[in-house]
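Q: give the three-dimensional model of this entry:
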Amino acid sequence: MSDALPRRATRDDVDGIRRLVADAFGKYVDRIGKPPAPMTADYAELVDTSRVWVIEQGCDVVGVLVTQAQPDHLLLDVIAVAPTAQGGGHGRALLERADQDALDQGLTEVRLCTNEAMTENLEFYPRRGFHETGRGVQDGYHRVFFAKAVTATGPTSRR
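A: Model prediction:
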């Protein structure tokens, strides 16, 4: 399990975030036929406009989370763990951070989408309390949409 807690990202983390995202999502380029959306994001802008969290191991960024408050939910925009750091609890720590972001902003639901070609995610998110809410094409990607309720009294409130 991860001992490293997510911390807010700064502009100094942007290059590390880009490397991490390229490593984590690169394997999906062939499946999707183009770079997945997280590989095209402007992380310098997101650090300024969203809640961006990182987990470090040594000098490397090994986990990243991007959340954005919407009127009725928290959008979990990007979550990634370096392939070399997977299985160490970093994904769980980042998902817990997303739950806390929602609660901190008075929101009771976290939503996300994943590409339908990322078949591993279609099993991963339901095991973490998310349920599928729909499928469709968005921004040229075939997406699967998920949502999860969060409450201050639930297990996600432990910090």
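
Q: CA only for contacts and neighbour counts going forward, please
A: Fine.

Q: and Asp48, how far from Ala80?
A: Plainly put, Asp48 is 19 Å away from Ala80 if you go by C-alpha to C-alpha, to the nearest Å.

Q: all helices of the protein, in order?
A: Secondary structure of the chain (DSSP state H): helices at 14-25, 29-32, 37-40, 43-49, 90-104, 119-127.

Q: would JSON lines of the ones you listed with mean neighbour count be doable?
A: Below are these laid out as JSON lines (neighbours: other C-alpha atoms under 10 Å):
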{"stretch": "helix 14-25", "mean neighbour count": "20"}
{"stretch": "helix 29-32", "mean neighbour count": "13"}
{"stretch": "helix 37-40", "mean neighbour count": "16"}
{"stretch": "helix 43-49", "mean neighbour count": "16"}
{"stretch": "helix 90-104", "mean neighbour count": "21"}
{"stretch": "helix 119-127", "mean neighbour count": "13"}
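
Q: okay, these in CSV with distance to Cys59 next?
A: Below are those laid out as CSV (distance: least, C-alpha to C-alpha, whole Å):
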stretch, distance to Cys59
helix 14-25, 9
helix 29-32, 27
helix 37-40, 21
helix 43-49, 18
helix 90-104, 16
helix 119-127, 28
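
Q: now show me the structure for the sequence below, then we'll compare the two:
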Amino acid sequence: MTGTRPYDPARDDLAGIVGLIHRAFAQYRGKLEPESGALSESVDSLRRRLEQNRLFLAEDDGRICGAVFATEKGDAVYLDRLAVDPAVRGRGIARRLIEAVEAHARATGAARITLGVRLALQQNIDYFQRWGFVETGRKAHEGFDAPTSMEMEKRL
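A: As a prediction, this is how the structure comes out:
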């Protein structure tokens, strides 16, 4: 059975979480321009993220198999770095992590959840649309003239 919970610095190994993120995003290596920043995450970068972000983890039989960051931004909570270990995909882990962010957002009084997704990843766009997210705009990464990502939100 998979459960979700907040990151616990006394219990959870950041190096293991970095490895999980790298495994989850490895399929995009060489396929995105610019390269996904998730592939350059490190223990230090996660430690810095944790200064202003909540981290939720999914476990399967006591093993961390998914992670997602949640950042409060005005009236919204930004969902970032949704990562599920490729070995356990298709078991509803991403959904449970999104639900954890949604519960956190509701508890903080946020009006919506926002996220960014690469335009090149239509399957990911479709996934978030199935969970109630809608497009709110597009933006270009630094150094690009045309949009590279889609901004999405889900009203609570």
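
Q: my read is that Ala4 of structure 1 contacts Glu56, right?
A: Yes. Contact criterion C-alpha atoms under 8 Å: Ala4 of structure 1 and Glu56 qualify, at 7.0 Å.

Q: what's the neighbour count on Ala70 of structure 2?
A: Using other C-alpha atoms under 10 Å, Ala70 of structure 2 has 28 neighbouring residues.

Q: just tell me what it corresponds to in structure 1.
A: Residue correspondence to structure 1 (TM-score structural alignment): Ala70 of structure 2 is matched to Thr67.

Q: was I right about that match contacting Asp48?
A: No. Thr67 of structure 1 lies out of contact with Asp48 (C-alpha under 8 Å); the separation is 12.0 Å.

Q: distance of the aligned partner of Leu46 of structure 2 in structure 1 relative to Asp77 of structure 1?
A: Aligned by TM-score structural alignment, Leu46 of structure 2 pairs with Tyr43 of structure 1. Distance, Tyr43 of structure 1 to Asp77 of structure 1, using C-alpha to C-alpha: 12 Å.

Q: intersection of neighbour lists for the two?
A: Counting by C-alpha atoms under 8 Å, 6 or more residues apart in numbering, no residue touches both Tyr43 of structure 1 and Asp77.

Q: enumerate every residue touching the closest residue to the match of Leu46 of structure 2 other than its chain neighbours.
A: Nearest residue to Tyr43 of structure 1 in three dimensions, chain neighbours excluded: Val14, at 6.0 Å (C-alpha to C-alpha, 6 or more residues apart in numbering). By C-alpha under 8 Å, 6+ apart, the contact list for Val14 of structure 1 reads Tyr43, Ala44, Val47.

Q: from these, which is closest to Leu122 of structure 1?
A: For these, the minimum distance to Leu122 of structure 1 (C-alpha to C-alpha) is 25.0 Å, reached by Tyr43.

Q: shouldn't the closest one be in contact with Leu20?
A: No. Using C-alpha under 8 Å, Tyr43 of structure 1 is not in contact with Leu20; the gap is 11.6 Å.

Q: hang on, the earlier thing: out of the helices of structure 1, which is closest to Gly63 of structure 1?
A: helix 90-104 (6.5 Å).
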